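A.B. asks: What follows is a predicted protein model with its sequence.
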Amino acid sequence: MKKTLKKIASQLHLWLGISSGLVVFVVALSGCLLVFEDELEPVINKQFHVVNVVDGQPRLPLDVLQRNVARQFPGKKITRISFEPGADRTVVFGLKSGKKEKDIFSVAVNPYTGQIAGTRQENDAFFHVVLQLHRYLCLEETGKVITGISCVMFLVIMITGLVLWWPNRKNRKQRFTVKWGAKFKRLNWDLHAVFGFYTLPIVFIIAATGLVWSYKWVNNMIYITFDGKPQQKREAPANISLVPASQGTLEKIFTETNHQLPNPGRILMTIPESDSISITVSKADDHAAISNIVNFLYFGKNDARLISKRLYASETRGMKVRRLVYPIHTGSLLGWPTKIIAFLAALIAATLPVTGIIIWLGKKTKSKKTPVRAVGARRRAAKSKIVVEG
């Protein structure tokens, strides 16, 4: 029974690994980079994100910055404004640059001088390309299907790998330690099996949470399990103000947001094209024990009046659990410690298809040599028999 189970596990592990190996390698390696996106982005594109701060220099009103951007880029509508915590960070305006919602042209503005610090097409930004590679292999919906199927395969590969790894009395020590001084073949096997075992729980969780983006039914299962119903569509409330747009609306909204939510955190202001919908402002809570805690405020587009709130504390259990999926998947749940763990686990996961292929090729080469050796042995035995009989 055990031999049959291991044989089945071995075949599944081998052929699913060969089928999904390249995709797993690409997704895991790109995931390593995405773990530290928030830390690397302002380093890679410093001019776009960071400005020099002069002591005592006041920040210009947000509406002044908005008019400067609108004047320099006529014909493009501002759809969002983002603010990173920190006095030395630019204010980034997102302008719609195409027919699709994802076609965003970003303009970074120095909040103290009003000068344009940099511009870029978001679809061409480094980490956006890495994310597209991670989720879609840069193949859009086709790539999403491929990564989703490969993710399921990888989960099965990990389970079958654990079955094949499971030690007995004779090889228990070998299963838990890497023999660094061994020959390449043995060392490669240890790197695959031993490192695979130690990282299995973390990589399994990362892969399993990744299914939320691949399959809508997985996402809905979270809400059905914890709320008893599928995810409810959330929309910004109507903009009920009938008064004409007043001066300084955006600055008033920004000030009121920080008054309502005094904690530090990234602010994203979403400005709808329609005047009938209110402005949505989200603010992350960097003081929270875990990441991805976000509160929402809704303001009148003309008078900056606070219409309603959607605070994290009042969210459903399903929404709170769904909020946890992203930081668990990226390793940002508890900050640097979990990020480092996720980075190392993803890096090792990227090596598993490589070491696995080497193991397979080694066995394949050995199986080809074995019959030749057997024939040679039979010939030598026959010759010795003739000599004896002669």
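C.D. replies: Received it, and whenever you're ready, just let me know what you need. Numbers count the residues shown, from 1 in each chain.
A.B. asks: going forward, measure contacts and count neighbours with C-alpha atoms only.
C.D. replies: OK.
A.B. asks: Which strands and helices lie in contact with the helix or strand where residue 162 lies?
C.D. replies: Assessed by DSSP states H and E, residue 162 sits inside helix 140-165. Contact analysis of helix 140-165 by 3 or more C-alpha pairs under 8 Å, 6 or more residues apart in numbering; DSSP states H and E lists helix 2-35, helix 126-136, helix 184-214 as its packing neighbours.
A.B. asks: second one coming, line it up with the first:
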Amino acid sequence: MATASKPRSQHPWYRTLQTIHLWVGLILCLPLVVLGITGSILVVDEELRGLIGDAPAKALADGPMQPVSAILAAARAAAPAGTQPGFLVLPEEPGRPATVRLVAARERGGERPQGPQQGPQPGLVGMLTIDPVSLVLVGGADPAQASGGFLRTVHLLHGNLLIRDRSGREVVGWLGVAMLVLGVSGLVLWWPRPGRWKAAFTVKAGARGIRLHRELHGAVGIWSLLVFLIVSFSGVYLAFPQTLGAGVSSILPARDLRAAVTVQPVKGAVPIDVDRSVGLARAAMPEAALRSVSLPARPDQAYRIGLVPAGQAHGAPGATVFVDPWTAQVAEVRDPAGYSAGETVIAWQRPLHAGEGLGPVWKWAVFLSGILPPLFAVTGTLMWWLKRKARRAKDAERAAALAAAE
């Protein structure tokens, strides 16, 4: 006579996976909820900016945008002592300010000043917002002020839990790993028995108690799983780009798209200015729109000019043109149209995480994935609590029955 196989829930591996899923979720529910909610807020930051006062307090001027050199000069004049412009992000449409990221000042030759320093130490930065037409400072007069504002605080909370050194980003990265563990283990635990597939995707009308929380937990989880896993994986990549980039490259060959281009300084030569570098980059991609400029931090670095190819969706990976300031030539062009499969995967991680590049459907899917951790935390915790309560009640009944029998 054949022996019926044990239900899956009675197998040791299933119980172990269930325990891992339960306690990872219970222990980390609060930081995971914080990451999810802050991520959703950042997805709709443009919609929220004007509502909460993070928009520029001053009205911006109408007219053509000033040259890049003029915007950087205005930022340099407004920058606190010990800082200088390092990176410029231009507005995508008229009526928006340009953003200038400040870095610790360097002497000519790219070295940091020696001796006691009164300004920011290495690694600390500030930001300024400049009207690209009138060149008036509209926000962030110093690094402390530049770090203020609700959305800026949300960004820091999501990126490093307000822990300023590298360890903050690493903690966030490992929380992303925990999300991946919860997602994959949840899929295995959810997997329905034959004949139960339709019911596994829904919540039965009239469900109450543990059944309601279990079905809600499972149904919402499976419908959102793909987006949840993509967003979680991309978050882990952004925290550990070198490690995961190397992993992707071992499967799908890819260059390190984050690497700078090294140039050879020419003794006695004068490097070209930023406006000429921008002109050379735009000539290399005439149909593309200028979006950002990264200034060389050392004499052996090239200008890094960010461009948006014509017809590209908002937030999709842009092109980068490196310009040699000593030879006045384009050193390298990194155009998404020519990326390998591995480079495409790597380049898309940030847009996917931010809900960009694939239109409004993807944006709102990512937004919803961020508000799901509170739902999972509540339903998961209630399932654990109600089961624990029921188990204790049964133990009390059993103990009372044994006492009565004595």
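C.D. replies: Yes, it's here. All values derive from a computational prediction rather than experimental measurement.
A.B. asks: Tell me which of the helices and strands packed on helix 140-165 of structure 1 lies nearest to residue 63 of structure 1.
C.D. replies: Closest approach to residue 63 of structure 1 among these is made by helix 126-136 (28.2 Å; C-alpha to C-alpha).
A.B. asks: among the helices and strands packed on helix 140-165 of structure 1, which is nearest residue 305 of structure 1?
C.D. replies: Across those, closest to residue 305 of structure 1 is helix 126-136 (C-alpha to C-alpha), at 34.3 Å.
A.B. asks: how far out from the middle of the chain is that closest one?
C.D. replies: Centroid separation for helix 126-136 of structure 1 versus its chain: 9 Å, with C-alpha atoms, centre = their mean, to the nearest Å.
A.B. asks: quick revisit: any chance of the helices and strands packed on helix 140-165 of structure 1 in TSV, plus distance to residue 383 of structure 1?
C.D. replies: Shown next, in TSV, are these (distance: least, C-alpha to C-alpha, whole Å):
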stretch	distance to residue 383 of structure 1
helix 2-35	38
helix 126-136	61
helix 184-214	35
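A.B. asks: Of all the ones you listed, which one is nearest residue 67 of structure 1?
C.D. replies: That would be helix 126-136 among these, by C-alpha to C-alpha, at 27.5 Å.
A.B. asks: average offset between that closest one and structure 2?
C.D. replies: In the superposition with structure 2, the average deviation recorded for helix 126-136 of structure 1 is 3.3 Å (mean C-alpha distance after the TM-score superposition for structure 1).
A.B. asks: Over to stretch 150-165 of structure 1?
C.D. replies: By mean C-alpha distance after the TM-score superposition for structure 1, the fitted stretch 150-165 of structure 1 averages 2.8 Å away from its aligned residues in structure 2.
A.B. asks: before we move on, the earlier item: in terms of secondary structure, what does the following helix or strand past the helix holding residue 162 of structure 1 contact?
C.D. replies: Remark: after helix 140-165 of structure 1, the chain's next helix or strand is helix 172-176, criterion DSSP H and E. Helix 172-176 of structure 1 sits against helix 184-214, with contacts defined as 3+ C-alpha pairs under 8 Å, 6+ apart.
A.B. asks: Show me which residues of the helix it packs on are buried.
C.D. replies: Within helix 184-214 of structure 1, the residues scored as buried using 16 or more other C-alpha atoms under 10 Å are 187-197, 199-200, 202-204, 206-212, 214.
A.B. asks: now the angle from that helix to helix 140-165?
C.D. replies: When axes from the mean of the first three to the mean of the last three C-alpha atoms, to 10 degrees is applied, the directions of helix 184-214 of structure 1 and helix 140-165 differ by 130 degrees.
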